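Enquirer: Quick check, what structure comes out for this input:
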Amino acid sequence: MALGKLSTGHKVAIWTVILVALDQIVKMLVHANMEVNERIEVFSWFNLCYVENPGFAFGMQLGGGSEGFDWGKVVLTLFRIAMICALIYGIRYLLKKRDEVPTGVIVGAVLILAGAIGNVVDSMFYGLFIEAQGTGFLTGKVIDMIHLPLFKWENCPSFLRFLVGGDGYFFGAVFNVADAYISCAVVYLLIFHYKFFK
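Expert: Next up is the predicted model:
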């Protein structure tokens, strides 16, 4: 069957799988070829930096548990799974209203879904398969590797400090391909499709 003859729902599923696979391939290449906390400067404004993130955005974490079991991580992973289910439901709803929904909204939703799935795969399974993590099912760390120290921001307002790394550079966080999918999709939807969400 030619790709053009597939239903929009099938195309959404195929693109989601491709995007998740790309994210996982990049993470496995980083894991296989770099040491944790190793940094490779590609350009002055672009580094590869292998980080195992135990939390969520910008390394924030929920409180852990006692006896070595991280209940905070389990709650975070289960919350992510619930959000994926909600996204799938939302995309199915958008596809049913296809004539009223701009293609860009569906593209943005697919990017967010693929990013969420990519990070949940890490949380669910990497603790089982990556020995260095020493964690278990639902408590794996997310592999991050993209660092963009774009410029020095010494007088950053306190409410924006989370955007600046310990070295004083904006953008301080290390993130991954899945995070980039989500961030780019949110910015794209806010800029180009904000009227759809009114």
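Enquirer: only C-alpha atoms for contact and neighbour calcs from this point on.
Expert: OK.
Enquirer: ok but residue 63 is inside a strand, no?
Expert: No: using DSSP: H, G, I helix; E, B strand; the rest coil, the assignment for residue 63 is coil, not a strand.
Enquirer: Roughly how far does it sit from residue 81?
Expert: Separation of residue 63 from residue 81 (CA to CA, to the nearest Å): 19 Å.
Enquirer: one more to put side by side:
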Amino acid sequence: MKQNFISLRLAYLLVILILIIDQLSKIYIKTNFVLGEEVEVFSWFKIYFIENEGMAWGTKIPGEYGKLFLTLFRLVAVAGIGYWLWDSITRKNSSNYLIVAIILIMAGAFGNIIDSVFYGIFFDDSQQNVATMFSNQPYGTWFHGKVVDMFYFPIWQGNLPSWIPFWGGKEFTFFNAIFNVADVAISTGVGILLFFNAKAFPTQN
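Expert: So this is what the prediction gives:
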């Protein structure tokens, strides 16, 4: 069996490195931008500060305890991913493709969990003023923080031709999602599993 080149120690170091990059970028945005502020880097790339209260694409779980449920679910999921990483390296000697994918997904999920768990008590509100870290007037409570997003790539904006079903004649932006380093890590990890599935999960001969 081919030996993978990623040890458990290296895997944890990579997770920590991604977490540091993710959190430094979020803290910088949070403490230097007002909510909704944007800076144009290129015509197709902007730094645009928003906060996400729910899941991907701004989806929310309704109800008083929806946010708490989401955060607790994320914690359980990360624990499961952590076990998956440990098992893949120490017991199953899994493919490097799979291990890298798990590292990225785990780091990304952990990064957004930090926002959800801690940011509500670490920062004050970003509405109309730059937030202060370790404020005496935090904007939320434990497990009710908002995820910081900032990368925006409006590569193309315009009105679609009227003959296109559903969206024809309407203003359209590609790509209109706003995301962060953690989201990039998760998406890349999932992309590896999808596009390199045969290498991530090789059949045993």
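Enquirer: Need the TM-score between these chains.
Expert: For this chain pair, the superposition-based TM-score is 0.84 by TM-score structural alignment, normalised by the length of structure 1; 181 aligned residues with a CA RMSD of 2.3 Å.
Enquirer: related to what we said a few turns ago, more crowded one of residue 63 and residue 81 of structure 1?
Expert: Neighbours were tallied for residue 63 of structure 1 and for residue 81 using other CA atoms under 10 Å; the higher tally belongs to residue 81 (17 against 11).
Enquirer: and the more buried one, what pairs with it in structure 2?
Expert: If you follow residue 81 of structure 1 across to structure 2 using TM-score structural alignment, you land on residue 75.
Enquirer: following the strand or helix carrying residue 85 of structure 1, which helix or strand comes up?
Expert: Taking DSSP states H and E as the criterion, residue 85 of structure 1 maps to helix 71-96. Where DSSP H and E defines the elements, the next helix or strand beyond helix 71-96 of structure 1 is helix 103-121.
Enquirer: Where in structure 2 does that following helix fall?
Expert: Going by TM-score structural alignment: helix 103-121 of structure 1 matches residues 96-114.
Enquirer: and that stretch, how far from structure 1 on average?
Expert: Stretch 96-114 of structure 2, aligned to structure 1 and superposed, deviates on average by 0.5 Å (mean CA distance after the TM-score superposition for structure 1).
Enquirer: Mind listing what's buried along that stretch?
Expert: 96-114 (16 or more other CA atoms under 10 Å).
Enquirer: In which helix or strand does residue 55 of structure 1 reside?
Expert: Take DSSP H and E as the rule and residue 55 of structure 1 turns out to sit in neither a helix nor a strand.
Enquirer: who's in contact with the aligned partner of it in structure 2?
Expert: With TM-score structural alignment as the matching criterion, the partner of residue 55 of structure 1 in structure 2 is residue 54. Listed by CA atoms under 8 Å, 6 or more residues apart in numbering, the contact partners of residue 54 of structure 2 are 60-61, 67, 70, 146-147.
Enquirer: repeat that with 10 Å
Expert: Residues in contact with residue 54 of structure 2 (CA atoms under 10 Å, 6 or more residues apart in numbering) are 60-62, 66-67, 70-71, 116, 144-147.
Enquirer: Next one: it relative to residue 78 of structure 2, how far apart?
Expert: For residue 54 of structure 2 relative to residue 78 of structure 2 (CA to CA), the value is 17 Å.
Enquirer: got it, and residue 186 of structure 2?
Expert: 12 Å.
Enquirer: same thing with residue 147 of structure 2?
Expert: Computed with CA to CA, the distance linking residue 147 of structure 2 and residue 78 of structure 2 is 16 Å.
Enquirer: about what we covered before: adding distance to residue 42 of structure 2, write the contacts of residue 54 of structure 2 out as CSV.
Expert: As requested, the contacts of residue 54 of structure 2 are exported to CSV (distance: CA to CA, whole Å):
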residue, distance to residue 42 of structure 2
60, 31
61, 35
62, 37
66, 37
67, 35
70, 35
71, 34
116, 30
144, 34
145, 30
146, 27
147, 24
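Enquirer: Among those, name the buried ones.
Expert: With burial judged by 16+ other CA under 10 Å, the buried subset of those is 67, 70-71, 116, 144-147.
Enquirer: Dump those residues to CSV, plus distance to residue 24 of structure 2.
Expert: Listed next are these as CSV, based on distance: CA to CA, whole Å:
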residue, distance to residue 24 of structure 2
67, 24
70, 24
71, 21
116, 16
144, 20
145, 17
146, 16
147, 13
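Enquirer: longest single strand anywhere in structure 2?
Expert: The longest strand of structure 2 (DSSP state E) is strand 45-52.
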